[in-house]
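**Q** All I have is the shape, not the residue letters:
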């Protein structure tokens, strides 16, 4: 009997201990979930959709860093243990001309961003982050940046929502993964527009995204069908690197020779991207002969870095530029002689005409 009582007491004590541990774990789990949900609900001043963030970054423990400063409406970073991370920034586009917080655009010498499309005015780009350990592979990040054009009755002219996302075990080379990278940006943009009284037209769900274009992706200029379409060929200009148009606020066309050495870079900027470019040219000591909304067009001279044209658009004065290789950081090898200013005028004219038409702008100013 004594032995039996001892066994019963031991079993009872063990059961109480197990119940206590399970109760602790249950309470702890509930607390962690509450803590994570609270952190996500408060991130970026409550502008994130918690369910979307969870669906994209994973179900692990959450760490949030709010970093709002400068002219930003909000800025934060969300890291999920065992999952992904996202850096989110919301900018009032009225401040871009004098702000230290720049609008997003992919590096011209690296990867060219592609349009988000689906009714959104935005860009989708990628970059690689070098690993801290030399034995690890570089980390792939994708950036989705959207521009919201607010209604006239709003106290805000426009907003920019930019999200830089890193996902675990999800490569951009797989088309099925790419829409995931845009979900936090689109959901945040919809929420920002509503909460800040912007009233912008919101795009549709992004179900398909193109792959950002590498600088070494070339095609014959004569068959170009995107941002380089309609531009004539010339001696030393026969190869193009381009993207689709798709309503992007910032467009690029790179022209090269048969040896794929860059000859010209053509750019189109709309809305806040144009505002920022005008301010950048005029206020950062690039000198005279630089683009201005007050000068409709100008052909560069032999020493000038850029030719430009402008057009009136629903979201302001658009800017179209042609930059010759070898000027301001555009690398090129010594190749055939320049095709001449007449060709440059024709190339910029064709580029600007098609870009302006796609954005419902007036005809660009003639050079």
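**A** Okay, I see it. A quick note: this is a predicted structure, and the numbers were derived from the prediction, not measured.
**Q** Please make it C-alpha for all contacts and neighbour counts, starting now.
**A** Noted.
**Q** Residue 336 is in contact with residue 261, correct?
**A** No. Here residue 261 does not reach residue 336: they are 10.2 Å apart, not a contact under CA atoms under 8 Å.
**Q** And these two? Which one has more around it.
**A** Regarding residue 261 and residue 336, a neighbour count based on other CA atoms under 10 Å identifies residue 261 as having more, with 19 against 12.
**Q** quick one, what contacts that one?
**A** The neighbourhood of residue 261, defined by CA atoms under 8 Å, 6 or more residues apart in numbering, consists of 332-333, 335.
**Q** Just the strands from the stretch 151-300 of the chain, written as ranges.
**A** Per DSSP state E, counting those that start in this stretch, the stretch 151-300 of the chain carries strands over the ranges 158-166, 213-214, 219-220, 239-241, 250-256, 262-269, 297-298.
**Q** Could you export these as a markdown table, including mean neighbour count and distance to residue 280?
**A** Supplementary listing: the strands of the stretch 151-300 of the chain in a markdown table, determined by neighbours: other CA atoms under 10 Å; distance: least, CA to CA, whole Å:
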| stretch | mean neighbour count | distance to residue 280 |
| --- | --- | --- |
| strand 158-166 | 26 | 18 |
| strand 213-214 | 17 | 25 |
| strand 219-220 | 16 | 32 |
| strand 239-241 | 27 | 25 |
| strand 250-256 | 25 | 15 |
| strand 262-269 | 24 | 13 |
| strand 297-298 | 20 | 17 |
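**Q** try this one side by side with the last:
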């Protein structure tokens, strides 16, 4: 009996040793083949941004399907950074916040640049999304989804693209940003009206050759100014984006004969209007006029502004002499047209704070 018991102990120990050896070999194979790294990276994507990161579009945005995510505790509702694995310098950062919280400092820079040529320009995202596309060395997409079930509250989502450019990458960023916004709204109980899945995001930017045209040809964001007399203003032309009633920012530029933006007109709605006001209506005092309007279904009053623009390239003002009366007339037409398109009313032109 003792011999049998001893043999069983030896056999059990042998089996256990073999099992440990097999597991070790399997682990080594998985690790050596990269399967473990792939599993770990996949898990990091699934957990990114509090589990709300939408992964469709990431490969297009970053030019790789080998990706990993890092959590970023920057004080936002959720924030994550997605990088290629191994690193190539390309990355996508997604940041989510409630409109009731302060905007990230980097995003507020856009509103401080309204007087600075076309630096503060934003193109409508399209597809029925309340969003815009911005560029200042890197691309950013911002989407602000109003919560139908929570008054004066919106879910704001930012997507920033680093180390990549081009239509495919930007469209990928658009899909990641919008679908993450949609997914996050569901997770956090914000009932929203979202847009369609994006199939294309335009890389077009104003201020480049060929983007200026005569005022009489305005049909998008500058169409209201066709009724404006520009005689003596020094700005016979315009640069504009397509009109989009969903975009949280609209801008129109009046340009000189040399196709330099001389006056910039901006409209902000909802969370964008709130953020713009938080900067002190565009930062330091500049030659400008500001107006507001009440929008019944919006979380914040709409804000409209016109700025006498400065050109950093020439270190001068393309329109040398600012005309406050001309700027006021242009803003009145622009703001009243914008307000009518959005169902807002009570446009009030105010003194600069």
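**A** Perfect, I can see it now. Here the structure is a predicted model, which means the values were calculated and not measured.
**Q** quick one, which of the strands of the stretch 151-300 of the first structure is nearest to residue 111 of the first structure?
**A** Of all the strands of the stretch 151-300 of the first structure, strand 213-214 sits nearest to residue 111 of the first structure, with 4.6 Å by CA to CA.
**Q** can you map out the helices along the stretch 151-300 of the first structure?
**A** Using DSSP state H, counting those that start in this stretch, the helices assigned to the stretch 151-300 of the first structure run over residues 178-195, 272-283.
**Q** Tell me which of the ones you listed sits most buried.
**A** When neighbours are counted by mean count of other CA atoms under 10 Å, the highest per-stretch mean among these falls to helix 178-195, a mean of 22.
**Q** average gap between it and the second structure?
**A** Aligned to the second structure and superposed, helix 178-195 of the first structure gives a mean residue distance of 1.1 Å (mean CA distance after the TM-score superposition for the first structure).
**Q** Compute the inter-axis angle for that helix and strand 158-166.
**A** Between the direction of helix 178-195 of the first structure and that of strand 158-166, the angle (axes from the mean of the first three to the mean of the last three CA atoms, to 10 degrees) works out to 150 degrees.
**Q** How about residues contacting helix 178-195 of the first structure?
**A** Taking CA under 8 Å, 6+ apart as the criterion, the residues outside helix 178-195 of the first structure that touch it are 47-49, 52-53, 56, 88, 124, 142-146, 148, 150, 161-163, 165-167, 172, 198-200, 202-203, 205-210.
**Q** Over to stretch 87-106 of the first structure?
**A** Where contact means CA under 8 Å, 6+ apart, the residues beyond stretch 87-106 of the first structure that reach it are 44, 70-78, 112-113, 123, 125-126, 145, 156-165, 185, 250, 272-273, 275-276, 278-280.
**Q** 6 Å instead?
**A** Residues outside stretch 87-106 of the first structure that contact it (CA atoms under 6 Å, 6 or more residues apart in numbering) are 72-77, 112-113, 125, 158-164, 272, 276, 279.
**Q** cool, and stretch 63-79 of the first structure?
**A** Stretch 63-79 of the first structure is touched from outside by 44, 62, 85-91, with contacts defined as CA under 6 Å, 6+ apart.
**Q** how about a cut-off of 7 Å?
**A** For stretch 63-79 of the first structure, the surrounding residues in contact (CA atoms under 7 Å, 6 or more residues apart in numbering) are 39, 43-45, 62, 80, 85-92, 95, 99, 101.
**Q** So which of those sit within helices?
**A** Restricting the contacts of stretch 63-79 of the first structure to those inside helices, with DSSP state H as the criterion, leaves residue 39.
**Q** Using neighbour counts, trim the contacts of stretch 63-79 of the first structure to the buried set.
**A** 39, 43-44, 62, 80, 85-92, 95, 99 (16 or more other CA atoms under 10 Å).
**Q** Of the residues you listed, which belong to strands?
**A** Under the assignment DSSP state E, these contribute 62, 80, 85-92 to strands.
**Q** what residues are up against the aligned partner of residue 247 of the second structure in the first structure?
**A** Alignment of residue 247 of the second structure against the first structure is given by TM-score structural alignment, with residue 248 as its counterpart. Taking CA under 7 Å, 6+ apart as the contact definition, residue 248 of the first structure lies against 115, 121-123.
**Q** now stretch 171-187 of the second structure, how far from the centre of its chain.
**A** The chain centroid and the centroid of stretch 171-187 of the second structure are separated by 11 Å under CA atoms, centre = their mean, to the nearest Å.
**Q** er, stretch 190-207 of the first structure I mean
**A** Averaged C-alpha coordinates place stretch 190-207 of the first structure at 16 Å from its chain's average position (CA atoms, centre = their mean).
**Q** Can you check which part of the second structure that stretch sits on?
**A** So in the second structure, the equivalent range for stretch 190-207 of the first structure is 182-199, judged by TM-score structural alignment.
**Q** Also stretch 345-356 of the first structure?
**A** The counterpart of stretch 345-356 of the first structure in the second structure, counting by TM-score structural alignment, spans residues 328-339.
**Q** mean shift between that stretch and the first structure?
**A** Stretch 328-339 of the second structure versus its aligned partner: 1.3 Å mean (mean CA distance after the TM-score superposition for the first structure).
**Q** List the contacts of that stretch.
**A** Outside of stretch 328-339 of the second structure, the residues that reach it under the criterion CA under 7 Å, 6+ apart are 224-225, 228, 289, 304-306, 345, 347.
**Q** run the last query once more with 6 Å
**A** When contacts are taken as CA under 6 Å, 6+ apart, the neighbours of stretch 328-339 of the second structure outside the stretch itself are residue 224.
**Q** If you rank the contacts of residue 261 of the first structure by neighbours, which is first?
**A** Using other CA under 10 Å as the contact criterion, the top neighbour count among the contacts of residue 261 of the first structure goes to residue 332, which has 17 neighbours.
**Q** In JSON lines, list the contacts of residue 261 of the first structure along with secondary structure.
**A** Supplementary listing: the contacts of residue 261 of the first structure in JSON lines, determined by DSSP: H, G, I helix; E, B strand; the rest coil:
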{"residue": "332", "secondary structure": "coil"}
{"residue": "333", "secondary structure": "coil"}
{"residue": "335", "secondary structure": "coil"}
